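**Q** A structural model of the following input is requested.
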Amino acid sequence: MTYRFITFLILIIYTGTANAQSDTLWFDNKWVETSKEKAAFYRPPAKKKGSLYRIKDYYIDGSLQMAGLSKYPDSTHFEGKAIWYKKDGSKFQELSFKSNQLEGVCTYYYNEQSFRRTPREETYKDGILTKVVYWDKDKDGIRFEKYYENGEHIKSVYFNAKGTEIGSYDFSGSRSKNGVIVDYYSNPMQIEEIKVLKNGYELYSNSFYHNGQTRSVFDTIQLKETFFDDKGHEIGKLQYSGTLDHLKYEDGKRIEFDSDGISFKRVIEYKDGVQTRIKKFTKGQLTRDEFYKNNKSYKIVSYDQEGKQIGSFQQINEKPHGTLLKNNGDIVTYDNGILVKAIKHYYKSKAKFCVLENSTLTYYDLSGNILGSLVIKVAQDSYYPERLESGGYSTTPIEGTLFEKDYQNRIVLKALFEKGVKTQEITFDCVKESSQEAVKCFQKTEIYNEKEQLVKQITYFSNGHKRSEITYKPGSGKRAGLFFDETGQQISEYDYSTKTGTEYKYFDNSDLIKEISQRENGVFVKQKIYQKIYDKQFSQKIVLREEIDFNGEAEFYSKQGELIAKATFVEGKATGSVYEYKSHRKVEVNNGVKNGNYIQFERDEKTIKEKGYYLNDEKHGTFTIYRDGIKKKEESYEAGDKEGYFINYDKKGNEISRLLYKNNKPYEGKEIQKGGIQYKEKVYKAGKLISIVKLLEKHKIETLFSSHNTSKTTIYDNKNQKLLSYHKTDNQLDGEVIYYQKNKPKYTALITDGVLNEGDVFVKPDGYYKEEMYSKLSKKDNILAIETYNKKGELLYNASINLNLYATNENNIIRYKLRISQRISELKLYLEE
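**A** Below you'll find the model as predicted:
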């Protein structure tokens, strides 16, 4: 997993922004600005401190909640240290910032609400995480440290209660996988398990209880694992055979513990290297006892949560017989291979959801009242016929009502069947649109014909009133629709065949309208579109974005609900300004044609991303592109063609390159592109591309063009030492390929039209084998040789072929015998990092 910890989440949870602040700001418990009466926090006006502003937030009772320095008085653009406090005055977290991103050491103190309650200390460089330390009460005592490289977790180091290192493990994909991994309990922090790994696989482990008592210990001499209870009494042993590198369970029992660290999860018994018994536990209670013979299960005894036996299940004459508590919680009973009874419970409840008996499923509510029944055809699944507990059973509905429930034990589906055909299906989608609102459930009813083709769909508001009724042409699509208000009164109808009428669309699982469209024979007459907007606290509101009369006035709104553009439509063509909220583009139009100023905003719909001018639907004049409000690029157009200077700017808005376009083509100057650690520079003279220079993290790549289709590329290291050069014609390698050492040629190959003719060249592997890093191809006197190496430079494979002695197709022989191709592209060239 890549960790690039930027301040975004921290800031949206603990801070708010506002317009220029002169009065105290009041926030609710989600840090949404509110009135004083509803506030949980408040922020007095910021105070100037040097070039920065001191911002303090308070709980409503007056105790300090946060203090930090901001670049601006009206928003939290942090610089330096910021500290958050609990209501009791103790520190919650202490963070360090540079240019509003985390930098240096950040400390998160004990938090009973977090998954890992132990304090932690994080170190950042340029906003990227480099180290995390988890500790208990003393940063020099029991702890573990995690190290990151380029945002990737690469290493962990573990310490005991005395602060002594007890092991480490390298998680980097390119390094060895030997070492130690330690798991800890939290609150208080104690060692739970010490695992020893080799080549990425666990060899053995020693574990401990919360009280420090040994839970299991592995004897590396006798290859024996011994298990103890939390008072130190031996409760089991397991003898291994083989070696530490290749251990095998031999005799005894292996105990696996549950997440609480003390309860049994499984106990597996072995005899002469063969598994003989598995006991499974739920919350410490035995629920399943499975017996094996010749590595096959032959008997399963099931128990309920009180320890009472549910039944015994086994094979009799190769057919399942008896009662079984399945892993999914179902209880099934077979008689001579035939399923005669099954019980499914509600989730995390003893209440029965359905009971199968005599080929009939009977459904119950949580109170035990009958909901309905369904006659079914039962068939035994046979995914794993060699196992005692096969894949379960499948059911085919015949007559009655099928019910389904969700994880919250709500009925979410009712399907009616007649003579094996589904005639109706009713679904219920229940959602909670916000933390302040109650759960709302939305019903949808679908009716089918005798071929199970949809003929009608009815949707309902959360209050139970009909919302829409859509009829379908079987096997085709929508035919006609009726739409209703929340009182159940019809408000419109729509013919989907002629596209005439008024159609309503709603947000998913919501009573709120998403779109109202009025058409006449497919031509828009009126349209209103709404959008669901989420704030930083993930609260939502519905905002009108477009209201258009295609023969009158049209208004467009920002996501803040402010009028952002206005136009007049005549015969469906707009004059004025229009705004497309999905792309955040605003443009002036005349009779449906773009003519005038154009602006594209960032997602906040306030910050300008791009601006320019259109003439007769074509770009015309200067287009300016911004990033975070700073000029990034200027482009010049004439009636849609690139004409004039294209100028690039750096992150601070300073000009870094200027390229003149003529007749829609680059003509004279330089184009520089910067992004992250990469840099690319193109130089043109008199309409011709002269050179391309790329600066990467470890290399400089310089390409010089002698004509539009011929070039020479040279690659340098960070010390400007030559590493590789090659020629290209018509985008194929053509000419000498030279590898350098200390600026002097070491290997040379001659390639014509992408095919190796003579010499030595290094290429990347085909990717079939992860051990392969590169191959060296050598050709002399028509004898082709290959040597393939791993990351350490060790020879994996070599072979050669005398092409003079083969009369058949040369390329086919090389592919078949050497698994390579003579054709080498620029991308196939290998260069050591």
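**Q** okay, CA-based contacts and neighbour counts for the rest of this
**A** Fine.
**Q** for T130, give its distance to S96.
**A** Counting by CA to CA, to the nearest Å, the separation of T130 from S96 is 14 Å.
**Q** and the two? Which one has more around it.
**A** Neighbour tally, T130 and S96, criterion other CA atoms under 10 Å: the higher count belongs to T130, 24 against 21.
**Q** the nearest residue to the more buried one once chain neighbours are set aside: which element?
**A** Ranked by CA to CA, 6 or more residues apart in numbering and with sequence neighbours excluded, the top spatial neighbour of T130 is Y148, at 4.5 Å. Counting by DSSP states H and E, the element that carries Y148 is strand 143-149.
**Q** which helices and strands does that strand pack with?
**A** Using 3 or more CA pairs under 8 Å, 6 or more residues apart in numbering; DSSP states H and E as the contact definition, the elements that strand 143-149 packs against are strand 128-135, strand 152-159.
**Q** how about residues contacting it?
**A** Residues outside strand 143-149 that contact it (CA atoms under 8 Å, 6 or more residues apart in numbering): 129-136, 153-161, 163, 189.
**Q** how about this one, so we can line them up?
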Amino acid sequence: MKFQNIILRNTNLFLFVFLNLVNLVVHAQQDTLYYNNNWKLTVKDSAAYFRPPVQKQGSLYKIEDYYSSGQLQMRGMSTKSDNNLWQGEVTWYNEDGSVLQQATYNNGKLEGKYISYLNDKRLEAVFKNGRIISGKTNGKWLKNRRYYQEVRGDTVVNIIYENDINGARFERYSLGSHRDKLVKYYDHHGKFIGQRELLHKGNFRGLEVFYYETPMRPMQIIYYPNGKRLGSTFFYCNNQVREQFNMENELSKTYFSPDGKKIGKIEYSLKNDVLRAANGRKITFFSNYNKDKTELIRSIREYSNSKLKKDEQFYENQNLKSKTIYTDGKKELQISYNEAGQEIARMVYNNWNPVEGTEIIGNGSKTYKDGKLVKELNYYQDTNLIFSRKTSDLEIYYNKNGEELGRLILKDDNGYQKPTDGYRYFIDREGDIRSEELYSNGYRVSITSYYSRRVAENVTKKFKTIELTEPDSFKKNREQRFYSNGVMQSDIKFSGYTETLGTFYNKQGEKIGEYDYKAKDGKLFVFFRNSDQLKSKAVFKNGKQLSLKRYDYGIQSKYGEINPVLVEDIDITCCAKFYTRNGELIAEAIYKDGKPWEGQIYDPQIRTKYTIAKGVRHGAYKKYDYNHNVLESGNFVEDKADGLFTYYDYSGNILKKETYKNGLLEGLASYYDKNGKLLSEMSYKADKPMDGTRIVQLTFNGVETNQTFANGELVQSIYSDDKGKRLAFYENGTQVKGIAYYGDTNNKRFSYRLKGRNLHGEVVRYNKEGKAEYKAVFDDGKLKEGGVLLNANGIKGKPEYMILERDLGTVKVRLMGQNNKVLLKAEEVLTFGTATVFIQNLNIYINNIKPEDLY
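**A** Prediction:
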């Protein structure tokens, strides 16, 4: 059995759950199954592992995997014969018979003690509901990687390495709901390279390292100096730098050969956070991943004063493929060569427009004379077979046998060759027709599109769609879709791109329904896109839905196949049944007068289940995640929330408990950490927070805020931004004071007061040792005196931050870069009163300064 890492949503943890990679399904096994090293099915002679037929023991199924040598590789019990849903103790073995790891499961989730080994040292961990809560683990992770995991207080540390845990590796630090809050990277000598910090808006700061698969060593370093990707350094597999990115004294990249010889350098300018080539040689290579191609140059482009001068493209044999010359940034000449280095075409340009000669573009060529197209040839990918010939007034298309597919007449329309009558074709990389366009009288009459998709392992089917337009117009008025056997599946008419009338057919071509979209009347069929399978079937009459059958993709979709599972079956004249993606009945209800009356109803779209009594929500309520784990549970009385509501994370841990009365929050609410420890409580009265502290998410990105209330008034809140923790104090519901901290520590970074949303009064900046570095006084957002550190958002050049200072008659500013390097100094005498004039041209102002502007 292969070891596969499973990432739990909304947690910091990467858990080892060892599952069979045959899509976790064994398919009613009758014979011995054989697998290769990647746990793909194979024949006996090529097998690295094998699995004898599954044996039933009581209510469970015994599953064993063996090495090809016959040594036991894994043994465990599953609740299902065709799915590895482990129950009880499961053990994995090394080929010498020693234990690799041992785990205990409950209904497919890790539960209890987990034993593994690191350098022959036994490690123990404890799991609860599939989540590690204490201890250490070590095991295999993907190909040629090992995975160490340890709980350190509130932090979970994951280390990915190859053989030596102190050698090449990256360490992932997760805290609470912040997965990979910090990642540290090390080279093959175990030397620290740098780290990547996750910011609250999902951006990164620092650097990120990607490694070669084996031996594990740095392949690429990506730099994020200002929360956005800027540039990267790349290494050959022999550890020699191939591309060295520099951002210290200048923005540039230097290129080297595998033996360390410098082969080029490009200097960059920065515009709108994007690097733009300015001066030098910019080199690209054929591959970053294929070790045999990482040194092969694909192109060399020469720049001067931010304008392209020359562009050379190369074949893999490193012979020149094309050379293009530019004058003042405009294309002037292009010369093309074959793989033997012989010239095969050249084109002269005037202000980018082809004038005389032949140019090679992709899989085709264009020939011009006196600025007019004489001939255009396009070939099937990687062949000498002509796909199309084009002149100034005609396009002709051919199949791979050289037979004509169709032709299209063109008409000159102020220099644009407008299609008028005939067919135009497009092909994919395999040379199959991707789409076919029909033109008549200068308008496109129809588009026929073909889409190939996998429906099973090694099985691909093609599906066709035809879009028709109104006469002498480009407005779509009809869409026809077809089954893979070529029979029409649906025929839908449109008016102004809005569906009006649909007719539907089965695979035999028999009409099965018709639907009026405007009147909402008839039988509406919806199919999975580019599929033979039905997604839903509904019957409407006079705008009212009478019945519905809705299907899900099903759990077996590894190769793109769709195995529909009925999830909703509603008939408003009697009843409704609802099912899980596994086909298990989850709820059923009786209908009365066309509405749910008694029982339970389930909405598979938002995965909520309600108990219904006499037509209203009355009784138990649950909300599930996609894997049908409970996220919320509670109760309704006469259609209003009533009693205890409990909320869970995706691992089943309780997040909070709230009590409702008559649809409103009432009484005590409790909030918990991932380990079930009570964090805070809040009392509510008629839906209003009264006394205590609650944990809420006030922003779209899920950042949590702790709010403290007293006598129904907000008095304090704690939240975090990209720089760290913030504490806000309130009077009469309005913030009047704040403290910003370094990271998640209790070391102050700023203390400040406010008037409305603006800084007002004294603002103090502290160093990490707690000493005041800068003090400033503000009046309703305007800097009056002293110095303050501010973010440099919106300033060209993207400095890290700025230092703004003011005395009675002068304003000074310093723009700061990485490592506190001074990038620019400016000073302005306030000769025009109290407002700056010249510094404003730098997009720097001394008024309307708010707490979020503090650096």
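**Q** on that earlier part again, against Y186 of structure 2, how distant is the alignment partner in structure 2 of the residue nearest to T130 of structure 1?
**A** In structure 2, the position corresponding to Y148 of structure 1 is occupied by Q195, as judged by TM-score structural alignment. With the distance defined as CA to CA, Q195 of structure 2 ends up 9 Å from Y186 of structure 2.
**Q** then N138 of structure 2?
**A** With distances defined as CA to CA, the gap from N138 of structure 2 to Y186 of structure 2 amounts to 19 Å.
**Q** who's more crowded, the two?
**A** Regarding N138 of structure 2 and Y186, a neighbour count based on other CA under 10 Å identifies N138 as having more, with 25 against 21.
**Q** how about that one, nearest residue that isn't a chain neighbour?
**A** Nearest residue to N138 of structure 2 in three dimensions, chain neighbours excluded: Y148, at 4.3 Å (CA to CA, 6+ apart).
**Q** buried stuff in the helix or strand encompassing the one you found?
**A** Secondary structure assignment for Y148 of structure 2, by DSSP H and E: strand 146-152. Buried residues in strand 146-152 of structure 2, defined by neighbour count with 16 or more other CA atoms under 10 Å: 146-151.
**Q** all strands in the stretch 151-300 of structure 2, in order from the N-terminus.
**A** 155-161, 169-175, 178-186, 192-198, 204-211, 218-224, 231-235, 241-246, 252-256, 262-271, 274-285, 297-304 (DSSP state E, counting those that start in this stretch).
**Q** among the contacts of strand 143-149 of structure 1, which ones are buried?
**A** Buried subset of the contacts of strand 143-149 of structure 1 (neighbour count, 16+ other CA under 10 Å): 129-136, 153-160, 189.
**Q** JSON lines for the buried residues of strand 146-152 of structure 2, including distance to F286 of structure 2?
**A** Formatted as JSON lines, the entries for the buried residues of strand 146-152 of structure 2 read as follows, by distance: CA to CA, whole Å:
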{"residue": "R146", "distance to F286 of structure 2": "30"}
{"residue": "Y147", "distance to F286 of structure 2": "32"}
{"residue": "Y148", "distance to F286 of structure 2": "35"}
{"residue": "Q149", "distance to F286 of structure 2": "37"}
{"residue": "E150", "distance to F286 of structure 2": "40"}
{"residue": "V151", "distance to F286 of structure 2": "42"}
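**Q** got the angle for the strand holding Y148 of structure 1 vs strand 165-170?
**A** What separates the directions of strand 143-149 of structure 1 and strand 165-170 is an angle of 30 degrees, with axes from the mean of the first three to the mean of the last three CA atoms, to 10 degrees.
**Q** off-centre distance for strand 143-149 of structure 1?
**A** When distances are taken as CA atoms, centre = their mean, to the nearest Å, strand 143-149 of structure 1 is centred 23 Å away from the chain's centroid.
**Q** ok, stretch 805-815 of structure 2 next?
**A** 44 Å.
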